[in-house]
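Q: A predicted structure for the sequence below; I have some questions about it.
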Amino acid sequence: MMQLLLWGVFIFSLSFLLFVLIKNRSSIQWLARLGIHIVIAGVLLYAVNWIGGYYGFRLPINPATIAAVTFLGIPGIGMLAAIKLVLL
């Protein structure tokens, strides 16, 4: 029962947040720009894995790595590569 209540609160909060974001035009532009950056980050990680596959180097494509590349850009890919090389 408690889990159902928590899901209800989550869905209500999410729908209210989306309503507020959609009501403001600049929020829609911000969300669109964020979506474009997420897609570009995924493509960049895929390209690194494709090229790195020839050398036995791969970076995982998961929400954490996509978030790092989305917010940090190309230096984020370098940071992820450096972390992977140091931890191996």
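A: Arrived safely.

Q: contacts, neighbours, all on C-alpha from now
A: Noted.

Q: Can you tell me the element the one residue sitting closest to the centre of the chain falls in?
A: Compute the mean C-alpha point of the chain, and by C-alpha atoms, centre = their mean the closest residue is residue 67, 3.5 Å away. Per DSSP states H and E, residue 67 falls inside helix 63-72.

Q: just residue 43 next, same as before
A: Residue 43 belongs to helix 25-52, assigned by DSSP H and E.

Q: can you state the direction angle for that helix and helix 63-72?
A: 110 degrees (axes from the mean of the first three to the mean of the last three C-alpha atoms, to 10 degrees).

Q: what packs against helix 25-52?
A: Helices and strands touching helix 25-52, by 3 or more C-alpha pairs under 8 Å, 6 or more residues apart in numbering; DSSP states H and E, are helix 2-23, helix 63-72.

Q: next, the one to line up against it:
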Amino acid sequence: MLFFIIKLLMLALSYKLYLVKKEPYFSALLFSIPLAIVGLIMGHELIGVFIGSAILFAIAFVCFLLMSKLPSGMPEYSVLGVTAVIVAFVI
């Protein structure tokens, strides 16, 4: 449950950074690296943390890349919402 909350919090913080910098790569890194560190602290296996972090980075990068191509407003929020659902419940 704690990791679930941390994932959503990091997604919100990386979205806030995306709004300021408009760089999908940096925002996706800010999302995946702290989650990898938390996963290691929580005692997960190293290979599992690396694979999970790579998957989360790819999902976040695609999300922020799509948001950079779409206009502001409802399309941007719908991409963020779908990403939040994928990150929260699938992975």
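A: Thanks, I have it. Note that the structure is predicted; figures quoted are calculated from it, not measured.

Q: What TM-score do the two superposed chains give?
A: Here the TM-score for the pair of chains, by TM-score structural alignment, normalised by the length of structure 1, is 0.39; 50 aligned residues with a C-alpha RMSD of 3.9 Å.

Q: just to revisit the earlier point, let me have the helices and strands packed on helix 25-52 of structure 1 in TSV, extended by distance to residue 31 of structure 1.
A: Output for the helices and strands packed on helix 25-52 of structure 1, formatted as TSV (distance: least, C-alpha to C-alpha, whole Å):
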stretch	distance to residue 31 of structure 1
helix 2-23	9
helix 63-72	13
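
Q: right, so of those helices, which gets closest to residue 46 of structure 1?
A: Closest approach to residue 46 of structure 1 among the helices and strands packed on helix 25-52 of structure 1 is made by helix 63-72 (10.4 Å; C-alpha to C-alpha).

Q: can you list contacts of the closest one?
A: Surrounding helix 63-72 of structure 1, the residues in contact under the criterion C-alpha atoms under 8 Å, 6 or more residues apart in numbering are 37-38, 40-42, 45, 75-77, 80.

Q: Separate out the buried members of these.
A: Those of the contacts of helix 63-72 of structure 1 that meet the buried threshold are 37-38, 40-42, 45, 76-77, 80, by 16 or more other C-alpha atoms under 10 Å.

Q: for stretch 27-39 of structure 2, the distance to its chain's centre please.
A: On the basis of C-alpha atoms, centre = their mean, to the nearest Å, stretch 27-39 of structure 2 sits 8 Å off its chain's mean C-alpha point.

Q: which strands and helices sit next to the longest helix along structure 2?
A: When structure 2 is parsed with DSSP state H, its longest helix is helix 46-69. If contacts are counted by 3+ C-alpha pairs under 8 Å, 6+ apart, helix 46-69 of structure 2 sits against helix 24-41, helix 74-85.

Q: which of those is buried the deepest?
A: Counting by mean count of other C-alpha atoms under 10 Å, helix 24-41 has the highest mean neighbour count of the helices and strands packed on helix 46-69 of structure 2, with a mean of 19.
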